[in-house]
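Peer 1: Just need the structure, nothing else, for what follows:
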Amino acid sequence: MALRTIREYGDDVLAKKCKDVKEITPRIQELVADMLETMYEANGVGLAAPQVGILKRVVVIDCSPEGDQPIVMINPEILETSGEQTGYEGCLSLPGKSGIVTRPNYVKAKAVDLEGNEYIIEGEELLARAICHELDHLDGHMYVEKVEGDLVDNEELMAEAEEDHEKE
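Peer 2: Predicted coordinates:
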């Protein structure tokens, strides 16, 4: 496993559509392992292959309590969405910034795991947001295209949250 460089907003690779994975090879397995290590090192909850410069339809997500297995999605596809949630969203490819984005509150998707088995995953709230966010990357889109209003500096956001908490 190795840390990979996370491509940042403005890098051309982030605007390109990814190709399907035709076969789960040792290189794909190594990519997934590297993506997980990179995501954890950057304190992220999700990472898509184009964010590390690879134009393949591969996503890793881990927004669960410690001890749960991370989610590996190869050739993912959203089957169904419902509801709505609006909240701050950030991205490892745009460090230090967040913006308000509206996403579905429920998502049902299918994908292939590292053993080549197709599976269905359902998620609500943060998991639904993460799935939608990461799958957007696979089609060359970033959350900044959906931001309602301006991007904010995460440090300012944290300071405001602390002030609000102190008032309680």
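Peer 1: Every contact and neighbour count from this point should use C-alpha atoms.
Peer 2: OK.
Peer 1: Please identify the next secondary structure element, helix or strand, after the lengthiest strand in the chain.
Peer 2: Looking across the chain with DSSP state E, the single longest strand is strand 71-82. Once strand 71-82 ends, the next helix or strand along the chain (criterion: DSSP states H and E) is strand 85-90.
Peer 1: structure for this one too, so we can compare:
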Amino acid sequence: MKLPIVAYGDPVLRKVCVNIDENYPDLDQLIANMFDTMYYASGVGLAAPQIGLPIRLFIVDTGDDEDGNKGYKKVFINAEMIEETGEPWAFTEGCLSIPEIREDVFRKPNIRIKYYDENWQLHEEEVTGMPARVIQHEYDHILGKLFTDTLGVLRKRMIKSKLDCISRGDIRADYKMKFPQQRKKR
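Peer 2: Predicted coordinates:
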């Protein structure tokens, strides 16, 4: 089932999320719905706050690359970032909760992360390159951070009116969204 994605300005996107346990209700269905939602919106990652849930859960699927190499697809539950290393590199990022805005974000290329998968197996792994970047973006979501937080003061001022439009629902998205300040239509 495709779920509505929460838009910029909703308080849930600023919450530090809480851990869950094996008894979280309908977790398998929630994860399946998150993948359906992410694929429908043409995303490569989706965090639970983006569908209105302040829990430490996110998914990643970078898809196969142009050379046919298998993509990186994982479920992260109660993730903890252990280490981020390397020289930060810029890449233009976007976010399903912030449609129509893309900005250069600097992130370190190597991470070490600990998490549970959907079968409650504990993992600790090192990830590099694009998958590491996507994980860092989604991990920020469960900490209540958005990629726009990394921008300089001037750049934030320049996109403020666009962000306000997103909050009000004055944009067109190709997927279902919930806007925190959208006026009711009569």
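Peer 1: In structure 2, which residues correspond to the longest strand of structure 1?
Peer 2: Matched against structure 2 by TM-score structural alignment, strand 71-82 of structure 1 falls on residues 74-85.
Peer 1: Tell me which residues of the matching stretch come out buried.
Peer 2: By neighbour count on 16 or more other C-alpha atoms under 10 Å, the buried set for stretch 74-85 of structure 2 is K74, V75, F76, I77, N78, A79, E84.
Peer 1: how close does the fourth one sit to R157 of structure 2?
Peer 2: Taken as C-alpha to C-alpha, to the nearest Å, the spacing of I77 of structure 2 relative to R157 of structure 2 amounts to 35 Å.
Peer 1: swap in the fifth one?
Peer 2: Shown here: N78 of structure 2 relative to R157 of structure 2, a distance of 34 Å by C-alpha to C-alpha.
Peer 1: Then the first one?
Peer 2: Per C-alpha to C-alpha, K74 of structure 2 is found 35 Å from R157 of structure 2.
Peer 1: now swap in E93 of structure 2 and tell me
Peer 2: 18 Å.
Peer 1: again, but for P11 of structure 2
Peer 2: Counting by C-alpha to C-alpha - P11 of structure 2 and R157 of structure 2 are separated by 20 Å.
Peer 1: same deal with L46 of structure 2?
Peer 2: 26 Å.
Peer 1: Equivalent analysis for L163 of structure 2, please.
Peer 2: 10 Å.
Peer 1: Would you mind telling me which of the two has the busier surroundings?
Peer 2: Between L163 of structure 2 and R157, counted using other C-alpha atoms under 10 Å, the more crowded position is L163 (23 against 12).
Peer 1: I figured that one hits I98, correct?
Peer 2: Yes. Applying C-alpha atoms under 8 Å as the test, L163 of structure 2 and I98 come out as touching, 7.5 Å apart.
Peer 1: so what's in contact with the two at the same time?
Peer 2: Contact criterion C-alpha atoms under 8 Å, 6 or more residues apart in numbering; residues shared by L163 of structure 2 and I98: Y8.
Peer 1: Can you give me the neighbour number for Y39 of structure 2?
Peer 2: 15.
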